[in-house]
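Visitor: next come a sequence and a model predicted from it.
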Amino acid sequence: MKVSFIGLGTMGYPMAGHVSKAGHDVIVYNRSIQKAQTWCKEFSGSSASTPALAAQNAEIVLTCVGNDDDLRAVYLGADGAFQNAQKGTLFIDHTTASAEVAKELHQAAQERGFFFMDAPVSGGQAGAENGVLTVMIGGEQSDLDTAQSVLGCYSKATTLMGPVGNGQLAKMVNQILIGGVLSGLSEGIRFAQKANLDIATLVDTLKHGAAGSWQLENRGETMAKNEFDFGFAIEWMHKDLGLCLSQADKMGFSLPLTQAIDQDYQDLIKEGRGRQDTSVLVKAYDKKA
């Protein structure tokens, strides 16, 4: 298929690479022209100077950018992807953003004769690089069927969560759960260290029981060693949790644990740890001990 990929960040770069490796005809766009040129040297494909030019001949346009404002710019701006696309083009957004902007872009797409799905992903940088992401989709089953051969290039699971916007809502639940797990893991790891338990043995034991989790298995030992140089920076997590808290407020719902965790992340960002992995949450508990 003719596929456009807009946004070659930590996630988008390898995702677009998997689409190219699968044999699709890929054209990419990135705000940094140099990043797009580097991608073209590594993978088979071409680059465009604007989102509009990237989308003009594509059957499917994939986006993975930073936030709501970035999305509005790459879709609705003067050089946005909606400007030159052909009627019937399917747009799929992998950005973690608000449910509101997903619905806004869906409405704008319908008015122009396009199709749109919100499809945030989970699995982090490693999941993107290994092509095993989990994709939570808001949209129509027929559009998912059309896109499956492309989505399958970088995912292990693609699940329709309901109408447009539900993909983003599902991703919010994902981030709420990750924050909660890391909060408990932070306390547990520091408790274990105070108790002089061997962390490697502990992790290898607990991962097989009810306390097992991806975070325990992949971050338990590194948290104990104060190693936090991994893929998903807390600046991004703070942005994501802000979306959760904003959505909860709109629904008249309280997220006290998420709010406390987000405050810890904000404090860590002020310490200059904004680019460190989410597991750096354990450092917040050092101050509370």
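Guide: That came in fine, so what should we check first? Numbering: from 1, shown residues only.
Visitor: going by C-alpha atoms from here, please, whenever you check contacts or count neighbours.
Guide: OK.
Visitor: strands of the stretch 51-200 of the chain, start to end?
Guide: Remark: strands assigned in the stretch 51-200 of the chain by DSSP state E, counting those that start in this stretch are 60-63, 90-93, 115-118, 121-122, 133-138, 155-162.
Visitor: for the second one, which helices and strands make contact with it?
Guide: Just to be clear, that refers to strand 90-93. strand 60-63, strand 115-118 (3 or more C-alpha pairs under 8 Å, 6 or more residues apart in numbering; DSSP states H and E).
Visitor: next up, a second structure to put side by side with the first:
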Amino acid sequence: MRIGLAGLGVMGYRIAGNLAKAGKLDIVYNRTLSKAEQFSKEYGVKHVTDPKELIKSVDLLITMLADDNSVSSFLMPLAPYAKDKIIVDMSTISPSVSISIANEVMKNGGIMYDAPVIGTSIFAEQKKLTVLLGGPESHVSTVTEVLKETASTILYMGKNGMGLYAKLVNNLMVGVYVAALAEAYNFGISAGLKPEDVHKVLALYGSAKSPTSELKVPKMMTSDYSTQFATKHMRKDLEIITKEAQNLHVINPLSSLALQFYKFAEALGYSESDYVSVLEVYKKANLSK
């Protein structure tokens, strides 16, 4: 089986690297050519400049792109070439958009899976990602065999779109949680607690500790906003959640409020920074005594 990957961003580059090291990647594509050239030089994997050449050259195509428009504009023109192909989209996009693309792929004789991931770039480097898979049950084992080279856990969620809904469930919780962590951290520091003591409560011994607080509170302590998951991506995911909640006729007051805080963080210049930079919103908003 020949395998290709499109999208060599923060996550895509690491996922592609894992596949290349396992000998399971034959060809890559990236819109910014220099990144594809860099990957080819590092891993000895061929790169192409034409998406049509990419899909024609492979049996299974993995995509890891930024948003609804990126995925739709990339995959829709390739749908006519999807006969007997498996497309695995690991992007986090709107389930409704993904389902539309999957239907178009299926009309042309191909199969598509939504396969968003849980985990940061560090998890990708350690091959400890969790993949949430949505699509036909028929080829789950084939897809799993490929993705196990970059993920420690692969969960089949059901039909097309279900992987993405599951990812949004996760990111709703994480987006609200990290905003709450920032609020709690800012509250504690403002009260006069030492950063290391706030860390003990939030990340080590408190009742709300979690792997996320263990990872993010140390970054808050040092204002380390080096990107593991960008603020712009969290904002985008919360916007998707708000849109999908409207489609499902359910309320999402907490994630809607958290969305505003990530928008504020972007307005402060932290769009490309890690989303833990939402802490800066609280710092800037502190009232004068």
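Guide: Noted; the coordinates are in hand. Keep in mind that this is a model prediction, so the values were computed, not measured.
Visitor: report the TM-score for the pair.
Guide: The TM-score (TM-score structural alignment, normalised by the length of the first structure) is 0.93; 285 aligned residues with a C-alpha RMSD of 1.7 Å.
Visitor: list the buried residues in the helix or strand residue 15 of the first structure falls within.
Guide: Using DSSP states H and E, residue 15 of the first structure sits in helix 12-21. Buried positions in helix 12-21 of the first structure, judged by neighbour count with 16 or more other C-alpha atoms under 10 Å: 12-20.
Visitor: of all those, which two lie farthest apart?
Guide: 12 and 20 (12.2 Å; C-alpha to C-alpha).
Visitor: export the buried residues of helix 12-21 of the first structure as a markdown table, with columns for distance to residue 265 of the first structure.
Guide: Shown next, in a markdown table, are those (distance: C-alpha to C-alpha, whole Å):
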| residue | distance to residue 265 of the first structure |
| --- | --- |
| 12 | 25 |
| 13 | 26 |
| 14 | 27 |
| 15 | 28 |
| 16 | 30 |
| 17 | 32 |
| 18 | 32 |
| 19 | 34 |
| 20 | 36 |
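Visitor: just say helix, strand or coil for the aligned residue in the first structure for residue 249 of the second structure.
Guide: Residue 249 of the second structure maps onto residue 252 in the first structure, with residues paired by TM-score structural alignment. Under DSSP: H, G, I helix; E, B strand; the rest coil, residue 252 of the first structure falls in the coil class.
Visitor: wait, what's in contact with residue 252 of the first structure?
Guide: By C-alpha atoms under 8 Å, 6 or more residues apart in numbering, the contact list for residue 252 of the first structure is empty.
Visitor: can you tell me how far it is from residue 246 of the first structure?
Guide: 10 Å (C-alpha to C-alpha, to the nearest Å).
Visitor: same check on residue 289 of the first structure?
Guide: When distance is defined by C-alpha to C-alpha, residue 289 of the first structure is 30 Å away from residue 246 of the first structure.
Visitor: more neighbours, the two?
Guide: Using other C-alpha atoms under 10 Å as the criterion, residue 289 of the first structure and residue 246 rank with residue 246 on top: 14 against 8.
Visitor: so which helix or strand takes in the more buried one?
Guide: Per DSSP H and E, residue 246 of the first structure falls inside helix 234-250.
Visitor: go through that helix and flag the buried ones.
Guide: Within helix 234-250 of the first structure, the residues that count as buried by 16+ other C-alpha under 10 Å are 234-238, 240-245, 247.
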